[in-house]
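**Student:** would you be able to build a 3D model of this:
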Amino acid sequence: MQISAIREAIAEAARAVVLPEGLAKLTCSGYVPDAVVAPHFFVAEYEQVFDRGMSRSLDELTFTTRVLVGRGDDKAAQKLLDAMLSGSGPASLKQTIELARGAPGEYALGGLADDLHVMRVQGYRWYEHASSTYVGAELMIKVIGEGNA
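**Tutor:** Down below sits the predicted model:
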């Protein structure tokens, strides 16, 4: 699997989130940005397990992604974050990103991986990023695919 391409594909999938009317559009990046235009989703660290299948047939990547929301109004920021962390709905990152799995029998992320799964949310808290404070959380995304691709 090509990690850089997968990072970009996850960010592209997240861009399809539909936030409530009157709010800024979600900005997304495949890498940790120097500066954030909130609300912002980005792919951060990852772990890789090689050789889940014989002959390099399957590797597993677990990406830590973050979503940060400006804290102009603490309650409104947390409500927006809650909507993006929900399991379903137009603002749900899980639902939106998992659309990139493709139809049954298709490869995920436009052919870059066999499958992906948004596994869990963790780290719901205040984050310091580039000298600014945001409310945010991490989404853990598992991606599996051919190890020798």
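
**Student:** all contacts plus neighbour counts: C-alpha atoms, from now on.
**Tutor:** Fine.

**Student:** quick one, helices of this structure?
**Tutor:** Assigned by DSSP state H, the chain shows helices spanning 3-14, 74-85, 93-98.

**Student:** buried residues in the first one?
**Tutor:** Okay, so that is helix 3-14. Buried positions in helix 3-14, judged by neighbour count with 16 or more other CA atoms under 10 Å: 6-14.

**Student:** try the second one
**Tutor:** Of all the residues in helix 74-85, those buried under the rule 16+ other CA under 10 Å are 77-78, 80-85.

**Student:** name the residue most distant from the centre of this protein?
**Tutor:** Ser55 (29.2 Å; CA atoms, centre = their mean).

**Student:** ok, that one to Asn148 distance?
**Tutor:** 9 Å (CA to CA, to the nearest Å).

**Student:** check Glu12 too.
**Tutor:** Separation of Glu12 from Asn148 (CA to CA) stands at 24 Å.

**Student:** go on, Gly72?
**Tutor:** Distance from Gly72 to Asn148, counting by CA to CA: 46 Å.

**Student:** so for those two, which residue has more residues nearby?
**Tutor:** Higher neighbour count among Gly72 and Asn148: Asn148, with 13 against 9, using other CA atoms under 10 Å.

**Student:** I'd like the structure of this one too, to check against the first:
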Amino acid sequence: MQMTAVREAIATAARAVVLPAGIQKLTCTGYAPDSVTVPHFYVGDYSVDFDKAMRRALDEVEFTCAVVVSRSDDLSGQKVLDALLSGAGVASLKVAIEAARGAPGAFALGGLAHDLHVKRVQSYRYYEIAGTQYLGAEIVIKVIGEGSA
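**Tutor:** Modelled structure (predicted):
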């Protein structure tokens, strides 16, 4: 798998979320940004388990992504974040990202991977980016694909 392309494809999939009226559109990047426009989703670090099948046939990658929202009003920020972290609904990052799995039997992320799965949400807390604190959480995504590609 080509990590840069996979990271960008995950960010592109995340852009499909629909936030409530009056909330700015979700901005997304395939990398950890120097600064953000909230709400913002980004693909952060990752770990790779190589050679899950012989002859570089399969690697397994776990991406730790993050989503941050404004904390100007604690309650409204938490409501937006909760909608993004929900397992269902038009604002759900899980739904938007897993839609990039493709049709049954098709490759995920536009052909970049065999499959992907949004595994869990963790670390619901304050994050600091460029000296500003945001409310946010991490989303862990498992991607499997050919190791020799």
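
**Student:** if we can go back for a sec, got CSV for the buried residues of helix 3-14 of structure 1, with distance to Ser92 of structure 1 too?
**Tutor:** As requested, the buried residues of helix 3-14 of structure 1 are exported to CSV (distance: CA to CA, whole Å):
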residue, distance to Ser92 of structure 1
Ile6, 20
Arg7, 19
Glu8, 19
Ala9, 17
Ile10, 14
Ala11, 14
Glu12, 15
Ala13, 12
Ala14, 9
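
**Student:** what's the closest non-adjacent residue to the residue most central in space within structure 2?
**Tutor:** By CA atoms, centre = their mean, structure 2 has its centre lying nearest to Cys65, at 4.8 Å. Spatial nearest neighbour of Cys65 of structure 2, chain neighbours left out: Val43 (4.2 Å); criterion: CA to CA, 6 or more residues apart in numbering.

**Student:** now do the contacts for the one you found.
**Tutor:** By CA atoms under 8 Å, 6 or more residues apart in numbering, the contact set of Val43 of structure 2 is 7, 10-11, 29-32, 63-66.

**Student:** follow-up on the earlier one: which of the helices of structure 1 sits closest to Ile144 of structure 1?
**Tutor:** Of all these, it is helix 3-14 that lies closest to Ile144 of structure 1, at 10.7 Å by CA to CA.

**Student:** mean shift between the closest one and structure 2?
**Tutor:** Mean deviation of helix 3-14 of structure 1 relative to structure 2 after superposition (mean CA distance after the TM-score superposition for structure 1): 0.2 Å.

**Student:** show me what that helix is packed up against.
**Tutor:** Helices and strands touching helix 3-14 of structure 1, by 3 or more CA pairs under 8 Å, 6 or more residues apart in numbering; DSSP states H and E, are strand 27-29, strand 40-53, helix 93-98.

**Student:** overlap between the contacts of Val43 of structure 2 and structure 1?
**Tutor:** Here is what carries over to structure 1 from the contacts of Val43 of structure 2, by both residues aligned by TM-score structural alignment, their matches' CA atoms under 8 Å: 7, 10-11, 29-32, 63-66.

**Student:** and which of the residues you listed is nearest to Ala130 of structure 2?
**Tutor:** Ala130 of structure 2 has its nearest neighbour among the kept ones among the contacts of Val43 of structure 2 in Ala32, at 11.3 Å by CA to CA.

**Student:** closest one to Phe50 of structure 1 out of the buried residues of helix 3-14 of structure 1, please.
**Tutor:** Ile6 (16.1 Å).

**Student:** where's that closest one relative to Leu19 of structure 1, distance?
**Tutor:** From Ile6 of structure 1 over to Leu19 of structure 1 the distance is 24 Å, taken as CA to CA.

**Student:** with adjacent residues omitted, what lies nearest to Ile144 of structure 1?
**Tutor:** Per CA to CA, 6+ apart, closest to Ile144 of structure 1 is Glu60, 4.6 Å.
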